[in-house]
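**Student:** Make a model of this:
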Amino acid sequence: MSVTHPLLKILKVNILELYTEERDILDYNLNLAPFCRRLEDIFTLGLKTGNNWFVKPGYWSWISKLPRLKNPTFDQTVYFVKDCQKTLTVEGKGRLLIRAALVKKNLDVVVKLLKDDRLLCETWYDESSIIGNEILSEILVSLLVQLKTITFDLNLKNASYLDTTWDIPVYKQYEFVPCESLGIHFQEIDGHMIVLSVDKGSVAAEDGKVKPGDVLDEMFGESLKGVKKGKVQEVFQTYKGIPVYAAFIKACECNGNVFRPLKHILRELGIDPLNNNERRCEEIDEINIDDKAPHAILEDEETETTPVHGPDGSASYKVTYIGQCTLGVDGRVERIEDGVIQVLESKDRINEPVTIAMSETGIVVTSEKDKKEILNHSYTEVSACGRRTDYIQHFSYIAGETSCNLSKDFVCHVFHAPTRDMTKVILCAIAQGFQRTHWFL
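**Tutor:** A predicted model of the protein is given here:
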């Protein structure tokens, strides 16, 4: 009686479909995703949970533990996946490993190395598995060896959505001329930089390269997935004066449909890539205009709405600057509490009438007496803002000497507003600055 398995039969059909195309297999080949899903089903079948019942097992977990130096080419593939900053989960790492191994033609090595280490194999797979079965695993290896005759020309940089899907988006890499700004407004959502609008006549708008709904994925070779606030501007400024190299995940697939993982996000943002509805900057300024920073909300205000910015996108208010205190390397929002008290109890209080203005890019504080600028912080330097519940007319923001993720010297600046309502409005204005212009190039 022959020994076989339904998944191996389907995999054989998948391979035949790829083989009969008689051309290189690209990311957008319709047979690629079903084939990769079948491979993942085989690698996942019979996978043990190990000692941790609360974590979903992943085949990358054991692949990353395979013996080194037995196959240098495969070792390089594993190191590449480990170092990739665009995949953060075991699912994403496993999928990238499969794609990279297809390109390098060494996917069969994965199963061979595990078969040679029976203890490792028995640790990770039970009797229901294909990989853990001596005969079925031999059949699998023979099928994987056949893949060496197929050329997979896959873009391994296109990996930022592998954590959630096997669907591969359209990936475009551009070289822009040296410029002061690209003219892109974008917002970080779920670790991805979503383009909200593109300024008309800007560098990014040339030839329709970048459109609302696209995702800024990489700049100057650095991944932007899940980066901290200010990292995008930091990278842009570091390479200022030379051509700008950036990569974008396009909102629309080759078939014209919206990339599935972006559908609900773009719907919530009011962006329809299919209609190419480039939203005006004034409309973008109104996104989340009523959202407050969590630490700026008092219990009795949770149902209120607070418009703060003027039609030009700016907001300014006359307040009193009380003073400042140093916080060292700790710029967390929790430091607002003791920072306010420390300034109020200090003998070095300033108590100077000022105008605090929230512009498109940052906070500027100007003396009412001589109109000189006292403070100027970009939103990339501001780590927190808020107030105490017992001093509701006082508010403060914490800023570092450079971008938040690099700063080692945070300072808490404390102000007093004429009314409780003004304090609330100012904090909301600062919070909206975070949402709108932390992400502008």
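**Student:** From here on, just use CA atoms for contacts and neighbour counts.
**Tutor:** Fine.
**Student:** can you pull the contacts of the closest residue to residue 205 other than its chain neighbours?
**Tutor:** Nearest residue to residue 205, sequence neighbours excluded (Cα to Cα, 6 or more residues apart in numbering): residue 198, at 6.2 Å. Contact partners of residue 198, counting by Cα atoms under 8 Å, 6 or more residues apart in numbering, are 183-185, 204-205, 210-212, 278.
**Student:** Now those residues in a markdown table, please, with extra columns for neighbour count and secondary structure.
**Tutor:** Converted to a markdown table, the contacts of residue 198 look like this (neighbours: other Cα atoms under 10 Å; DSSP: H, G, I helix; E, B strand; the rest coil):
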| residue | neighbour count | secondary structure |
| --- | --- | --- |
| 183 | 19 | coil |
| 184 | 23 | strand |
| 185 | 22 | strand |
| 204 | 22 | coil |
| 205 | 17 | coil |
| 210 | 26 | coil |
| 211 | 22 | coil |
| 212 | 23 | coil |
| 278 | 17 | coil |
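**Student:** Sequence B follows; please return its structure for comparison with A:
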Amino acid sequence: MAPKDPLLSSLKVCVLNLQSDEDSTITDASRHLSSCCELLELVLRKGLQQPVLSLVHRDYWHCFEQLPHHDTCSRLSALSLAVEQTRVCRKLLSAQGRGRYLLRLALNRKTLPQFITHLLHTPRVLEWYSPTLSILRNEEFLEPFMSLLLVLSHMQFKLDMENCSFLDESCLLPVCEMYEVVPCREVGMVLRYLSGRVFVLELVPGSQAHVDKFVRPGDIIDEINGTSLRNSKCGQAGVLLSRLKGCPLSMRVLRWRAHDGTMYRPLVKLLRALRTENPTLQLNPAPLPNSVPPEQTPPSTSQCLKEGRIVNIVQFLGKASIGLFGGKEVLQQAIPQVLQQNLPSKEVLLDMKETHLTCTERSTKQELFEHHYPEISCVGRYGQPDYTIFAFCVADSPETPQSGFCCVALKASTIKECEEIVCRIAAGFKHTEWFV
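**Tutor:** Model (predicted):
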């Protein structure tokens, strides 16, 4: 009977599990991804010998890093590019993190079998592995290992390479999302620095971040406008935000809650330390398996889901040009001007995002308009006789404001919903530095 290696047996099971996943594309949310990466890492470390009289602990990253130096032709160009991309990534601080990044890069590009083949054909690097312990130098184990890598290369991986700030600690990565903010005087986040991470400690009531409800206390600000905050010193994020005051912001946010709803494991100790500093920090317990998280509660009858977001179902009543003044004082005259046109109303979906709002006809899915909050000069509710009608004024042509303003009128289902929509739109533009 042919000998078996427990690592290869486990890796085979993991690869089969990845194949059996319902989604054809494997992302960071895939249940078996981290296990697969951990097993690949163990295989590449098995039998790796440490150098004599050296203070540096050798890892498999050092093997891949050496391969371009021993290249005699251009056949290693793909590996050279991947190694260089890994080396210059500022979010990686250790050889362990760089090795994991390179593995993810190779899975995305379907090049992992080629990388291992290059290693096997580089004797000066391959001799770092023990001939008796290593899978890479055992012919009976090498063939099934390469077969598994070939299977992986036929799968579709779509891993977020920018979400790599925790690769130094774990193959399991946090939920990572982008948060876009309109140009504002202040975002409204109180930040704390722990172990080179920038945590959101609390949100200032009434601020842009508090209104958007996108960032939560306990989350990590990983990047601002493309600038990494990994290994940041105290105050670094504040200095960066001060330089960008009045500019649109794009933040990469790492969630403290993992894909499965539990607390992200590598953050447990840091969150406890954060809570010691601020006992009022609320880290709600994970929901029960059969419960629905608050942010995923079913929408009301006047709301529906669109691309995972809850949007309002309202009636579009029309719009009308109102002249060169777009202040709130004109709304009470502008709304009747729209209603006097007696246009047939349209059922539309009003989606109020972090930086702009869109209006789409529900039946045809045709987009009627899209306006960024800085383009909106005022918003308000109609008075008697109908308190469910609301409207906002926007420049007819944002490029040439002197062309005048138009009033866009809509009708909500209830007075309460009308008030909520008006407040949400107002919150979107009242924090901005620029007004039309």
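**Student:** Superpose the two chains and report the TM-score.
**Tutor:** TM-score for the superposed chains, counting by TM-score structural alignment, normalised by the length of the second structure: 0.60, backed by 276 aligned residues with a Cα RMSD of 2.0 Å.
**Student:** Which position in the second structure pairs with the residue nearest to residue 205 of the first structure?
**Tutor:** Matched by TM-score structural alignment, residue 198 of the first structure corresponds to residue 203 in the second structure.
**Student:** For residue 17 of the second structure, see how far away that match is.
**Tutor:** Distance, residue 203 of the second structure to residue 17 of the second structure, using Cα to Cα, to the nearest Å: 41 Å.
**Student:** again, but for residue 179 of the second structure
**Tutor:** For residue 179 of the second structure, the distance to residue 17 of the second structure - Cα to Cα - is 33 Å.
**Student:** who's more crowded, the two?
**Tutor:** residue 179 (18 against 14; other Cα atoms under 10 Å).
**Student:** Which residue ranges of the stretch 251-400 of the second structure form strands?
**Tutor:** 303-306, 309-323, 346-352, 356-361, 367-372, 376-381, 389-395 (DSSP state E, counting those that start in this stretch).
**Student:** The fourth one to strand 367-372, inter-axis angle?
**Tutor:** Same thing as strand 356-361 of the second structure. 170 degrees (axes from the mean of the first three to the mean of the last three Cα atoms, to 10 degrees).
**Student:** ok, residues contacting strand 356-361 of the second structure?
**Tutor:** Outside strand 356-361 of the second structure, the residues touching it (Cα under 8 Å, 6+ apart) are 346-352, 366-373, 428.
**Student:** what's the matching range in the second structure for stretch 397-415 of the first structure?
**Tutor:** Going by TM-score structural alignment, stretch 397-415 of the first structure sits over no part of the second structure.
**Student:** Start and end of that stretch, how far apart?
**Tutor:** The first residue of stretch 397-415 of the first structure is 9 Å away from its last residue (Cα to Cα).
**Student:** Quick check: chain neighbours aside, which residue is closest to residue 119 of the second structure?
**Tutor:** Nearest non-adjacent residue to residue 119 of the second structure (Cα to Cα, 6+ apart): residue 126, at 6.4 Å.
**Student:** What does the one you found correspond to in the first structure?
**Tutor:** Residue pairing (TM-score structural alignment): residue 126 of the second structure is matched to residue 121 of the first structure.
**Student:** What separation do you get for its match and residue 115 of the first structure?
**Tutor:** As judged by Cα to Cα, residue 121 of the first structure and residue 115 of the first structure stand 7 Å apart.
**Student:** Now the common contact residues for these two.
**Tutor:** residue 132.
**Student:** Would you map the strands across the stretch 251-400 of the first structure?
**Tutor:** For the stretch 251-400 of the first structure, the strands defined by DSSP E, counting those that start in this stretch cover 315-328, 352-358, 362-367, 373-378, 382-386, 394-399.
**Student:** Trace the second one over to the second structure and give me the residue numbers.
**Tutor:** Read that as strand 352-358 of the first structure. By TM-score structural alignment, strand 352-358 of the first structure lines up with nothing in the second structure.
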